[in-house]
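>>> sequence first, predicted model second:
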Amino acid sequence: MKLTGREKTELFLEGIVTVILLLMLNLSIIILINQSIHTNPGLRDGIFIIKKSILIGPDHYHLWSWENIFITLMLVFDAAVVYWRLIRRYHQMQLRHIISELHYIANGHLDHRIGFKLKGNTQSVVESINALVDSVIKSMNEERAIESSKDELITNVSHDLRTPLTSILGYLGLIQDKQYKSQEDLLKFTQIAYLKAKQMKSLVDNLFEYTKVKQTGTPLSINRIDLSQMMEQLVASFELEAGKNGLQISAQGTDQPLYIEADAEKLGRVFNNLISNAIKYGKGGKHIYLTCQVGQPNEAVVHVANDGPEIPKQSLNQIFERFYRVEGSRNKDTGGSGLGLAIAQSIVDLHGGYIAVTSENQLTTFAVHLPFKHGDRLSRPDDLK
């Protein structure tokens, strides 16, 4: 920290004034002691005896001048006082500079940091202030991101609800105004309104599920689950639907049961969403592969892969964002609600795991990494962050 010219002058004057005051104090003390000695013969004789009895060095010099000893001690004391006063004033100047920097930051210069390199506790204060400002900035950015996320959520939900609602109102309006020509038209209009209402209910259900799993402290019903057996059950559940879409679904587990501690219902929701996506976007492919295996120590890995179209590279980093759709439209016929993968990621995160995705010409694979024991948390590799 550099002192200004005014502060240097202030320090110099502080030293001069302190020296003058101390010299006056020393002189006063010497005069008082001399007067006391001259007016008190007993004290004078006692001092003489003490001087005569004190011998210094191998040659046994007598200490005759007490004034020199006293003056030397007083000079040492004076130097210590001057140093203490100057250091104290210098620390006050440091704090004044720190306060000035704080006012500068508080006036809106939030990217500014105190760059002083000081010593002792003062440097700790500077580092604590900088850390506090960083924390405040981080909190403000997170709050802005949350507000922006809320606005985006409202916009997306409003759009996704308005589209089927408009259709429902339109077809019900036609029915109310009797603008149908036959019983077949009436059934057609009610069928479309019913399907659009189901579409709205699906979105609301997904939205409710997403907000529920995103809440901190969401309770989990933990049980011991055999992943190999779960894969076989998933194949049986989706075999018919996959067949209707020209896909063959198969599972390959381990030779022995692969047990983990997890919430079976929520974990089932994860794999249901991943398999549904594989069926929806795997058109053109022939297979959906489910595999489970032991990964790193204390880690199970489940792969949900399909040989359908490749996911664009620019979409891989955004694919787990809520309402994001790879096809870039808001068409429910292909895109769904856009919440399935976000829900899956949130559930896996609740279990202490993570999901990674890779997509190449021949295979798109979602790898679900889960800890064996509930309460453990897996670290995502740096190349996947």
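Thanks, I have it.
>>> could you use CA atoms for every contact and neighbour count after this?
Fine.
>>> which element follows the helix or strand S228 falls within toward the C-terminus?
Taking DSSP states H and E as the criterion, S228 maps to helix 227-244. Using DSSP H and E, the helix or strand that follows helix 227-244 in sequence is strand 248-252.
>>> so what does that following strand touch, helix or strand wise?
Here strand 248-252 touches helix 227-244, strand 287-294, going by 3 or more CA pairs under 8 Å, 6 or more residues apart in numbering; DSSP states H and E.
>>> dropping in the other structure now:
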Amino acid sequence: MILLRVSLKYDKDTVWIYGAIFFMVLFVFSFLVLQYRIERFIYNRIKKIYDDVALLDAPSLANQPIATDMETLSRKVKKFATDKKLEIEMLQVREHYRREFLGNVSHELKTPLFTVQGYLSTLTDGAFEDKTILKKYLDRAEKGVERLIYIVEDLDMISKLESGELNLEIAEFDIVELIQSIVDMLEMKASKKNISLVLEHNNKPMWVAADKDKLQQVIINLIVNSIKYGKEGGETEISVTGFTSKKILVRVTDNGEGIESQNIPRLFERFYRVNKSGSRSEGGSGLGLSIVKHIVEAHKQKIYVESEYGVGSEFSFTIDRASKKR
């Protein structure tokens, strides 16, 4: 009707101009309405994807602005999927280690417990009347109890080191003197396997700042390990050298059986044993290297391992030099 009235009032050219304007306005209006509807449709669909992802506990993704660009969305979802995959794989690894750790704890505690139970049960069944057997069985039961106490104390120390409850008492002392006293103390143990303990240094005191008792435990554990896995007639060398102007490096090197490469990453796990059958017969709680790692890291230092199977191993760690020059 509008076009008809215009056509009666104006000439043909004017009618065409008004008609073109009308259709252009109608086209723009229709385009905008359609674009809005399509964008809302896409937005709602994409928002549903974000909401579905949010159900999987992805706050980092859910809190981001919703992008209607498919490439951006695809990149975000792909990154989310990759992160979740890595998280799931890590949880699976941790679950495997957890089960293995619980199995190891059970085995380590069960062995001395059953030993003690066996000897005490034998005594209560009437063997206590024989004084010779009584003393022998009580001595063996006592050793089983001592092993239990040793394991529990080591676990307690690791727990305290991990939680930061075990405070370090930092003091300045000569580490060469400390290592020499440890070597003297362990010489008899090493002599049973005809292993020589050699301390290499520059014949000068080397003063460090550390917790002396804890550092002594680190060095003892490393040397005892080298003796335990060393070969008959072998040698363990302990060396103390300058690492940087502020740090000293302590090395414990042996020419024993060495460690296969696949075992090295897990050496410092609790109860992890390279030789699962033979190492238990050597005694120990299976926590020695784990304690070593935690004590070294509590000092904010690093521990390193180099080993070649059939050739030998080297454990080394850094420690801060004393602030005062002596």
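Noted; the coordinates are in hand. Quick caveat: nothing in here was measured; it's all calculated off a predicted structure.
>>> need the TM-score from the superposition.
Put the two chains on top of each other and the TM-score (TM-score structural alignment, normalised by the length of structure 2) is 0.72; 300 aligned residues with a CA RMSD of 4.2 Å.
>>> re the thing from before, and of the helices and strands packed on strand 248-252 of structure 1, who's closest to R269 of structure 1?
helix 227-244 (10.7 Å; CA to CA).
>>> buried ones in that closest one?
Buried residues in helix 227-244 of structure 1, counted by 16 or more other CA atoms under 10 Å: L227, S228, M230, M231, E232, L234, V235, F238, A242.
>>> tell me the SS of F317 of structure 2?
strand (DSSP: H, G, I helix; E, B strand; the rest coil).
>>> now do the same for it: its match in structure 1.
Counting by TM-score structural alignment, F317 of structure 2 corresponds to V368 in structure 1.
>>> give me the nearest residue to L22 of structure 1, chain neighbours excluded.
Nearest residue to L22 of structure 1, sequence neighbours excluded (CA to CA, 6 or more residues apart in numbering): D78, at 6.4 Å.
>>> what's around that neighbour, how many residues?
Neighbour count of D78 of structure 1, defined by other CA atoms under 10 Å: 19.
>>> still on that earlier bit, take the helices and strands packed on strand 248-252 of structure 1 and lay them out in CSV including distance to L86 of structure 1.
Formatted as CSV, these follow (distance: least, CA to CA, whole Å):
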stretch, distance to L86 of structure 1
helix 227-244, 73
strand 287-294, 68
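>>> out of these, which is closest to N273 of structure 1?
With CA to CA as the criterion, N273 of structure 1 lies closest to helix 227-244 of those, at 11.3 Å.
>>> mind giving me the packing neighbours of the closest one?
Secondary-structure packing of helix 227-244 of structure 1 (3+ CA pairs under 8 Å, 6+ apart): strand 248-252, helix 264-281, strand 287-294.
>>> mean deviation of that helix from structure 2?
In the superposition with structure 2, the average deviation recorded for helix 227-244 of structure 1 is 2.7 Å (mean CA distance after the TM-score superposition for structure 1).
>>> got the angle for that helix vs helix 264-281?
30 degrees (axes from the mean of the first three to the mean of the last three CA atoms, to 10 degrees).
>>> relative to strand 248-252, how tilted is helix 227-244 of structure 1?
170 degrees.
>>> centre of the chain to helix 227-244 of structure 1, how far?
38 Å (CA atoms, centre = their mean, to the nearest Å).
>>> which residue lies farthest from the center of structure 1?
Distance from the centre of structure 1 peaks at P41, with 80.8 Å (CA atoms, centre = their mean).
>>> list the contacts of the residue most central in space within structure 2.
Nearest to the mean C-alpha position of structure 2, by CA atoms, centre = their mean, lies E269 at 8.0 Å. If you count contacts by CA atoms under 8 Å, 6 or more residues apart in numbering, E269 of structure 2 has them with L287, L289, S290.
>>> now do the SS call for the counterpart of it in structure 1.
Under the alignment (TM-score structural alignment), E269 of structure 2 pairs with E321 of structure 1. Look at E321 of structure 1: counting by three-state DSSP, its state is coil.
>>> relative to P297 of structure 1, how far out is E321 of structure 1?
When distance is defined by CA to CA, to the nearest Å, E321 of structure 1 is 29 Å away from P297 of structure 1.
>>> ditto for N68 of structure 1
For N68 of structure 1, the distance to P297 of structure 1 (CA to CA) stands at 80 Å.
>>> do G246 of structure 1 as well
38 Å.
>>> for those two, work out which one has more neighbours and name it.
Between G246 of structure 1 and P297, counted using other CA under 10 Å, G246 has the larger neighbour count: 16 against 8.
>>> chain neighbours aside, what residue packs nearest to the more buried one?
Leaving aside its chain neighbours, G246 of structure 1 sits nearest to K286 (6.6 Å; criterion: CA to CA, 6+ apart).
>>> count the neighbours of the residue mapped onto the one you found from structure 2 for me.
Matched by TM-score structural alignment, K286 of structure 1 corresponds to G234 in structure 2. Residues near G234 of structure 2, counting by other CA under 10 Å, number 17.
>>> who are the contact partners of G234 of structure 2?
Counting by CA under 8 Å, 6+ apart, G234 of structure 2 has contacts N194, I195, S196, D254, N255, G256.
>>> run a quick neighbour tally on K201 of structure 1.
Counted with other CA under 10 Å, K201 of structure 1 comes out at 13.
>>> which residue ranges form the strands in the stretch 51-200 of structure 2?
Listed from the start of the chain, the stretch 51-200 of structure 2 has strands (DSSP state E, counting those that start in this stretch) covering 170-174, 196-200.
>>> which parts of structure 1 are helices?
For structure 1, the helices defined by DSSP state H cover 5-39, 41-53, 66-106, 121-176, 183-214, 227-244, 264-281, 313-316, 332-335, 340-350.
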